[in-house]
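Undergrad: what follows is a predicted protein model with its sequence.
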Amino acid sequence: MNNALTIPLSPSLDSFDLYQQQVQAIPLLTEHEEMNLAKKLHEENDLNAARQLIMSHLRLVIKIARSYSGYGLNQADLVQEGNIGLMKAVKRFDPSRGVRLVSFAMYWIKAEIQEFVVRNWRLVKTATTKAQRKLFFNLRSMKKTLQPLKQEEIKEIAKELNVKESDVKEMEYRFNGNEIALDYQDEDNEDEVFRPISYLQDENADPVKQLISKESESNNLSALSNAIKSIDERSRYILESRWLNEEKSKTLHELADELGVSAERIRQIEQNALKKLKSLM
């Protein structure tokens, strides 16, 4: 197990295959070993015990991360975020509850990866509510075929996930990248008409409202610019690299390698900087 402890928790894209091979070589813990290590961590704050618990469950993170590979994000980034969730799970794991760490950690790993997907995948902009996020992550698995959903299937999915039928339709169109006829009508239900052409008219195009909106946007940009100038240089560089780079934003592990710190540290600096910007604005 000592050799396994040198494996980084933030795999890079160049060495991701090697990372996976190293993780697969780490022996799994028996239930007795796991409980003893968890007790040491829980009762004595034994950090070495925490590291062993984390390392022995890295393969679980890789397995879960693979199930999110359909969103076009780097697998190494997904694993990195999942590892953060695993560390949070290990920190909160209570051995007295009588459950294995694998069962407890799955929730934290999935939550961290899903949050990363939601932040970074452009098609998820419609998923703003909890129900819509559930739709986002379950629609593919709930489809029985690769064919477009029929009206009955749309109703069934909408009812099960507690979302609007229009949300199910829109999410499927976004997943498939389909273009929709401007005057589309559902053949299975003539009473229900989905007409994208109806949404082309801008009912808020009043010139006065437009002027107010532009002035408000200009003020916000000015406030943001002043706020960014007031934070420290490293935090400003991280925010600009992550969110304000028009060509290509940098990932957590790219910035970690560049600045010589861990990805988790980059994440902490980013979150603190965002909070400070919010308070300044």
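TA: Ah, there it is.
Undergrad: use CA for all of it now, contacts and neighbours both
TA: Noted.
Undergrad: residue 50: neighbour count?
TA: Neighbour count of residue 50, defined by other Cα atoms under 10 Å: 18.
Undergrad: quick check, it in contact with residue 39.
TA: No. Applying Cα atoms under 8 Å as the test, residue 50 and residue 39 come out as separate, 10.0 Å apart.
Undergrad: give the contact list for residue 76.
TA: Taking Cα atoms under 8 Å, 6 or more residues apart in numbering, we find residue 76 in contact with 10, 11, 12, 13, 16.
Undergrad: next SSE downstream of whichever helix or strand it is part of?
TA: Applying DSSP states H and E as the criterion places residue 76 in helix 75-92. Using DSSP H and E, the helix or strand that directly follows helix 75-92 along the chain is helix 101-120.
Undergrad: want to compare, so here's the second one:
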Amino acid sequence: MSTALTIPLSLQAVGNLNQLVRAAHQAPYLTADEEHALALRLHQHNDLEAARQLVTSHLRHVIHVARGYNGYGLPLADLIQEGAIGLMKAVRRFDPNRGVRLVSFAVHWIRAEIHEYVLRNWSIVKIATTKAQRKLFFNLRQHKQRLGRVSEAQAQEIAHELNVLPQDVLDMDARLTDRPVSFDAEPDTDSSSPQAPALTVADQRLEPSQALEEEQWNAHQLRRLRQGLAGLDARSRDILEQRWLAEEKTGLKELGEKYGISAERIRQLESQALGRLTRTLQADAA
């Protein structure tokens, strides 16, 4: 979406988080007809003012979703900023003729951007390389808020629920527990104000819609990864697959023997390939 739309969403523009929250909650709600009309203007005429109104009227939903990730010890302002990026992507992709409200469509994109931000800022090796690990990472945080340190018996139960190995649960628990995490949230100036009914959403983690959202997210990420790997030469692609995507990581020495070059040269090729892949994925997400 145009850079012009990102400026009003920046904390630098509104001054601070409290002002952003107030501005978001002061933005008028859109009726279904108003939303449809604005979406048509954007869809048919690339009307950026219509896009701005759609984004501004839905920022309150971004804030609501972002607050659900406070337990990761990351700044709420940054979570909101990332969620706003997801909202803008959703507004650009929203089809007004599908007969659904924008908020139902946008929640996937808001959560996807926040998930990406959380994973980028957690120093856990290979945390997002498999669907099971990604699901375990986010779900275990919710379990830990109720249980604290996970015992072996609890690990068995969680592993059964999430379809992973008990040892995977214990390993992830150790990583989450050992990392210093601040649970201090930003002051909430509007906490005394009643929440709008639209923001009081029931936990839908066990709903079919949540399962579909997770499936679509993982399929989207897998497509992006495959496209990025397809843009690499065969040797670089094989090195990344053997070093990062295989169940058992191949050493630099073994790959050097395979290609008849030194282990240091394999390390250099790996670093270059990772850089190219990262730039490709970032360009696709922009």
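TA: Ah, there it is. All figures in this text were calculated on a predicted structure; none of them were measured in a lab.
Undergrad: of the contacts of residue 76 of the first structure, which is the most crowded?
TA: Neighbour tally across the contacts of residue 76 of the first structure (other Cα under 10 Å): the maximum, 25 neighbours, falls on residue 10.
Undergrad: okay, and that residue sits in which element?
TA: Per DSSP H and E, there is no helix or strand for residue 10 of the first structure.
Undergrad: kindly provide the distance from residue 9 of the second structure to residue 83 of the second structure.
TA: Residue 9 of the second structure is 10 Å from residue 83 of the second structure, where distance means Cα to Cα, to the nearest Å.
Undergrad: can you pull the residues that touch both of those two?
TA: By Cα under 8 Å, 6+ apart, no residue touches both residue 9 of the second structure and residue 83.
Undergrad: read off where stretch 214-225 of the second structure ends up in the first structure.
TA: Counting by TM-score structural alignment, stretch 214-225 of the second structure lines up with no residues of the first structure.
Undergrad: roughly how far out does that stretch sit from the chain middle?
TA: Computed by Cα atoms, centre = their mean, to the nearest Å, the chain-centroid distance of stretch 214-225 of the second structure equals 12 Å.
Undergrad: identify all contacting residues around it.
TA: Stretch 214-225 of the second structure is contacted by residues 108, 112, 131, 281, 284 when judged by Cα under 8 Å, 6+ apart.
Undergrad: ok, now with 6 Å
TA: Taking Cα atoms under 6 Å, 6 or more residues apart in numbering as the criterion, no residue outside stretch 214-225 of the second structure touches it.
Undergrad: mind listing what's buried along that stretch?
TA: Residues 214, 217, 218, 224 are the ones in stretch 214-225 of the second structure that count as buried (16 or more other Cα atoms under 10 Å).
Undergrad: repeat for stretch 31-40 of the first structure
TA: 34, 35, 37, 38, 39, 40.
Undergrad: how far away is the residue most central in space within the first structure from residue 68 of the first structure?
TA: Nearest residue to the geometric centre of the first structure (Cα atoms, centre = their mean): residue 116, 1.9 Å. In this view, residue 116 of the first structure and residue 68 of the first structure are 11 Å apart by Cα to Cα.
Undergrad: superposed on the first structure, what's the mean shift for whichever strand or helix holds residue 134 of the second structure?
TA: Using DSSP H and E, residue 134 of the second structure sits within helix 131-147. For helix 131-147 of the second structure, the mean distance to aligned residues of the first structure following superposition is 2.2 Å (mean Cα distance after the TM-score superposition for the first structure).
Undergrad: which of the contacts of residue 76 of the first structure still touch in the second structure?
TA: Counting by both residues aligned by TM-score structural alignment, their matches' Cα atoms under 8 Å, the contacts of residue 76 of the first structure that remain in contact in the second structure are 11, 16.
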